[in-house]
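A.B. asks: this one's sequence-less:
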């Protein structure tokens, strides 16, 4: 049967005093070592003995020795206390300078778009920080899953998150390859999409996403159809480049391919504006130096973030 254990309040009180007396075999020397009075050391040890229910030291006017109970307590308490001190030092180091493991939850599409330009320079600037990139199409709970921060489209950032912009707002554009348009008319109105093969995106909740447009300040949601369903933007872009169909993608993602003539934009008059991409994290309180360093690095290099690479 599972037992429930609790640590009583003050359970560690007096342990450091006990260990110092045991090391020096002297209450006076232990007091000098810890920077307190001998009477304070005696009181701390007395309270510890009362709490444990056993005498730990044999005291005479000339010497201090350990009882059998004291020897047994020392054999277990000393390594445990040293481990606690070491743990405190490790935690203090993480709280004082950028070091340790920085875990980021990101959608696959932003890795080449945003992270590759940032990661190389960040890792060079902060060699003691290890960066772990967890790519997921789902919007995970950052705190529950142990992530320091995540990267999200603006409309997916929760209200209780602190958000740092990585990109300015951008449009969601429809593109197709020149080979796709061979023998086909380019759509001029959103209604024309009924005659076109449209690549679709399945959300993390399993639903197929509609294509979104704006017309005279009104939002239009259109259910399209086509030969391919993907769960991420890079796959949709690759399919569009191969001429499989039209895709609706973030403008920064396709800008290089458009400039190179590999993709053609259509329906620009209806392209909706998105808030952009943000680095988000749960709280402003007690930000660890590793995350603060990454945030500052992002802000300092914001001008170059989002400059799209080609395929």
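C.D. replies: Yep, it's here. Just so it is clear, the model here is predicted, and its values are computed rather than measured.
A.B. asks: CA atoms for contacts and neighbours, from now on please.
C.D. replies: Will do.
A.B. asks: Would you mark the buried spots in the lengthiest helix in the chain?
C.D. replies: Ranked by residue count and defined by DSSP state H, the top helix of the chain is helix 68-96. Going by neighbour count (16 or more other Cα atoms under 10 Å), the buried part of helix 68-96 is 70, 73-74, 77-78, 81, 94-95.
A.B. asks: same for it, what does it pack against?
C.D. replies: Using 3 or more Cα pairs under 8 Å, 6 or more residues apart in numbering; DSSP states H and E, the elements in contact with helix 68-96 are helix 15-24, helix 289-300.
A.B. asks: Of the ones you listed, which stretch is the most buried?
C.D. replies: helix 15-24 (a mean of 20; mean count of other Cα atoms under 10 Å).
A.B. asks: after it, next one along is what?
C.D. replies: Downstream of helix 15-24, the first helix or strand assigned by DSSP states H and E is helix 27-34.
A.B. asks: what sits up against that next one?
C.D. replies: Helix 27-34 is touched from outside by 17, 20-21, 24, 37-38, 40-42, 64, with contacts defined as Cα atoms under 8 Å, 6 or more residues apart in numbering.
A.B. asks: residues of it that come out buried?
C.D. replies: Buried residues in helix 27-34, counting neighbours by 16+ other Cα under 10 Å, are found at 27-31.
A.B. asks: Below is an additional structure, to be compared with the one above:
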């Protein structure tokens, strides 16, 4: 097979998996027009339309679906074979794309990036942090990081971090003007930042103690999904906020924020790195997993 044939097949494989020329171009590191040209050349050469294209969508023809079903395992085998060459290198080589929630990425991935790249200079790490729920297969990621409760079927999950906790925090100035809440019910007397997902859907502040679970729909003039903005709002002394404990810890330790209701906070589900079960684990991804697991104790 000519090199151009393999390149055209790889372009088709990327478009077919993503159902998008743009996403395929991002994965392949070329322009969308180059991807389109390669797929058109492939269709002209085999004499069969493989993709149905409109201005808004891309779908597979029956022939395209059959070709994809046979190509995907083949490209997986090629990737595995190339990755096996890492045994002849001192360190892993290649790109690893990771998706992680923006709200936790700094304190989960931040500590490992420097040491990981220093120990593996041929590794290219690409991290996209967003609280939007991402389909890592469709968007071309090697792996993602999520709480266990949000994992889909067909994924292999590796436990990488002790169970995370939220914290309710406010500034000394704010709490000097109001009584410190002792129970979740006391929050009705406080101004609070309302938490929401990137979609705009809100979620309650959750508490629990002695088997009792309580969700509180707090009230306040501001709704945010970015935890860094929540911290800034708390520092401004205008409201209590409900953020990841690790986000608030530096400010609590220096006295700029005060933690409340600690005995009512229950740990969330475990944090996992996950990847498609049928996908081989590259040496680069294995290095990422090992680095994350080393920080989990």
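C.D. replies: All right, it came through fine. The shown structure was predicted, so the numbers you read here are calculated from the model rather than taken from an experiment.
A.B. asks: nearest to residue 279 of structure 1, of the helices and strands packed on helix 68-96 of structure 1?
C.D. replies: With Cα to Cα, the closest approach to residue 279 of structure 1 among the helices and strands packed on helix 68-96 of structure 1 belongs to helix 289-300: 8.1 Å.
A.B. asks: Read off where the closest one ends up in structure 2.
C.D. replies: Under TM-score structural alignment, helix 289-300 of structure 1 corresponds to residues 283-294 of structure 2.
A.B. asks: Now the matching stretch on structure 1. Mean distance?
C.D. replies: Its aligned residues in structure 1 lie a mean 1.8 Å from stretch 283-294 of structure 2 after superposition (mean Cα distance after the TM-score superposition for structure 1).
A.B. asks: one step back: residue 8 of structure 1: which of the helices and strands packed on helix 68-96 of structure 1 is closest?
C.D. replies: Among these, helix 15-24 comes nearest to residue 8 of structure 1, with 13.9 Å by Cα to Cα.
A.B. asks: what range in structure 2 does that closest one sit on?
C.D. replies: Counting by TM-score structural alignment, helix 15-24 of structure 1 lines up with no residues of structure 2.
A.B. asks: sorry, back to before: work out the gap between the longest helix of structure 1 and the centre of the chain.
C.D. replies: 30 Å (Cα atoms, centre = their mean, to the nearest Å).
A.B. asks: try stretch 165-185 of structure 2
C.D. replies: Distance, stretch centre to chain centre, for stretch 165-185 of structure 2: 30 Å (Cα atoms, centre = their mean).
A.B. asks: one step back: and after the longest helix of structure 1, which helix or strand comes next?
C.D. replies: With DSSP H and E setting the assignment, the helix or strand that follows helix 68-96 of structure 1 is strand 100-106.
A.B. asks: What range does that next one cover in structure 2?
C.D. replies: Counting by TM-score structural alignment, strand 100-106 of structure 1 lines up with residues 94-100 of structure 2.
A.B. asks: With stretch 188-200 of structure 1 instead?
C.D. replies: Counting by TM-score structural alignment, stretch 188-200 of structure 1 falls onto residues 182-194 of structure 2.
A.B. asks: still on that earlier bit, reformat the helices and strands packed on helix 68-96 of structure 1 as a markdown table; add distance to residue 209 of structure 1.
C.D. replies: As requested, the helices and strands packed on helix 68-96 of structure 1 are exported to a markdown table (distance: least, Cα to Cα, whole Å):
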| stretch | distance to residue 209 of structure 1 |
| --- | --- |
| helix 15-24 | 61 |
| helix 289-300 | 30 |
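A.B. asks: Nearest to residue 47 of structure 1 among those helices would be which one?
C.D. replies: With respect to residue 47 of structure 1, and counting by Cα to Cα, the nearest of the helices and strands packed on helix 68-96 of structure 1 is helix 15-24 at 10.2 Å.
A.B. asks: related to what we said a few turns ago, from start to finish, how long is the match of stretch 188-200 of structure 1 in a straight line?
C.D. replies: End-to-end distance for stretch 182-194 of structure 2: 19 Å, by Cα to Cα, to the nearest Å.
A.B. asks: what comes up buried for it?
C.D. replies: Under 16+ other Cα under 10 Å, the buried positions of stretch 182-194 of structure 2 are 184, 187, 190-194.
A.B. asks: and which of those residues is nearest residue 248 of structure 2?
C.D. replies: Nearest to residue 248 of structure 2 among these: residue 193, at 14.6 Å, using Cα to Cα.
A.B. asks: Now do the contacts for the closest one.
C.D. replies: By Cα under 8 Å, 6+ apart, residue 193 of structure 2 lies in contact with 218-224, 230, 239-242.
A.B. asks: change it to 7 Å
C.D. replies: Listed by Cα atoms under 7 Å, 6 or more residues apart in numbering, the contact set of residue 193 of structure 2 reads 220, 222-223, 239-241.
A.B. asks: Nearest to residue 152 of structure 2, out of those residues: which one, please.
C.D. replies: Comparing the contacts of residue 193 of structure 2 against residue 152 of structure 2 with Cα to Cα places residue 223 closest, at 28.3 Å.
A.B. asks: Count the neighbours of the closest one for me.
C.D. replies: 16 (other Cα atoms under 10 Å).
A.B. asks: counterpart of it in structure 1?
C.D. replies: Using TM-score structural alignment, residue 223 of structure 2 lines up with residue 229 in structure 1.
A.B. asks: Would you mind confirming that that match makes contact with residue 203?
C.D. replies: No. Contact between residue 229 of structure 1 and residue 203 fails when scored by Cα atoms under 7 Å: they sit 10.3 Å apart.
A.B. asks: so how far is residue 15 of structure 2 from the residue of structure 2 most remote from its centre?
C.D. replies: In structure 2, counting by Cα atoms, centre = their mean, residue 47 sits farthest out from the average C-alpha position, at 40.0 Å. For residue 47 of structure 2, the distance to residue 15 of structure 2 equals 18 Å [Cα to Cα].
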